[in-house]
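pasting the structure only:
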């Protein structure tokens, strides 16, 4: 057994697991944060996306022991004060979710995408960067629309704050 210590959603958390335990399983089973979904365990579907040290990663492709010492943000940690994150709100307003299974990974990918591209985000870039996230309900049109809406709103809010 290996000890894993992480900062998850701003809190230091730890646990023990087998050395072969994937980060996604550690997050769900050891830490009880089930918003991060397990889809394929092969890095193909994107349902397990979390932010590790500020960047999107597929948590099924990283061992928990490899992530030890890192800062992890899960879908549970992106909103503040009980309010939806602007990306979550945009998904709701633009019907960017159907069954909801892929939604946590899509949202986490979108938050990272918007933080990297800001106001320069366009449909072509969104579609290209979503290639690693699969929506089995084929809701891509509204997902792209939601990400672009969130990007515009967040950029406008940043400009107003400056």
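That came through fine. As the structure is a computational prediction, the values presented were derived from the model and not from experiment. Residues are numbered from 1 along each chain as shown.

C-alpha from now on. contacts and neighbour counts both.
Will do.

packing partners for the longest helix along the chain?
Secondary structure assigned by DSSP state H gives helix 140-161 as the longest helix of the chain. Using 3 or more C-alpha pairs under 8 Å, 6 or more residues apart in numbering; DSSP states H and E, the elements in contact with helix 140-161 are helix 86-93, helix 123-129.

hmm, who's touching that helix?
Helix 140-161 is contacted by residues 86-87, 89-91, 93-97, 110, 114, 118-119, 121-123, 126-127 when judged by C-alpha atoms under 8 Å, 6 or more residues apart in numbering.

dropping in the other structure now:
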């Protein structure tokens, strides 16, 4: 099977019953995604597939041939952290750190959903969903933190979400000015 993982073309010869999580961890040595519950209930295994967040323990690797898969290892590096990684550090959005890779990958996907205008269960206005504390909590509810660092996780996501919103507004103004 062939995959594009973190921007690199990878091949693996695995049983067709191998989950995407097991492919990543056991066959490709990408151990950032964690096996928490192995039932899709905790979100520790969250990765991005074609920009959308999924629980990698619930899907077979064979289903994702030729997809763009991004794990926590593909988001940033110690020298150049992704904005959410930096925000998690700044806001102490982790304690034991076990759930952190899944939390960050899920937050990246969630911010993409907000940017695309997708509403959530708590969206007051489906025509322009916002990113307040309730929205973040609802949208991240599939990712559990046993240490209960939720206030810090939400603060980190809110900071990056505000930066994204500000950048989008600036871009819209520029397009309006040049039109």
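Happy to help now that I have it. Note that the structure is predicted; figures quoted are calculated from it, not measured.

so where do the strands sit in structure 1?
All strands of structure 1, identified by DSSP state E, fall at 2-8, 11-17, 49-52, 55-58, 71-73.

against structure 2, where does the second one fall?
The aligned range for strand 11-17 of structure 1 in structure 2 is 8-14, by TM-score structural alignment.

center of structure 2, which residue is that?
In structure 2, the centroid-proximal residue (C-alpha atoms, centre = their mean) is residue 105; its distance is 1.9 Å.

any figure for the gap between that residue and residue 156 of structure 2?
Using C-alpha to C-alpha, to the nearest Å, we find residue 105 of structure 2 at a distance of 13 Å from residue 156 of structure 2.

same check, this time on residue 8 of structure 2
Separation of residue 8 of structure 2 from residue 156 of structure 2 (C-alpha to C-alpha) stands at 29 Å.

please apply the same query to residue 81 of structure 2.
According to C-alpha to C-alpha, residue 81 of structure 2 and residue 156 of structure 2 sit 14 Å apart.

more neighbours: these two, which one.
Using other C-alpha atoms under 10 Å, the more surrounded residue of residue 81 of structure 2 and residue 156 is residue 156, with 24 against 13.

what's that one aligned with over in structure 1?
Residue pairing (TM-score structural alignment): residue 156 of structure 2 is matched to residue 146 of structure 1.

ok, residue 31 of structure 2 next?
Alignment note (TM-score structural alignment): residue 31 of structure 2 maps to residue 34 of structure 1.

show me the contacts for the closest residue to its match other than its chain neighbours.
Closest residue to residue 34 of structure 1 apart from its sequence neighbours, by C-alpha to C-alpha, 6 or more residues apart in numbering: residue 28 at 4.8 Å. Applying C-alpha under 8 Å, 6+ apart to residue 28 of structure 1 gives the contacts 34-36.
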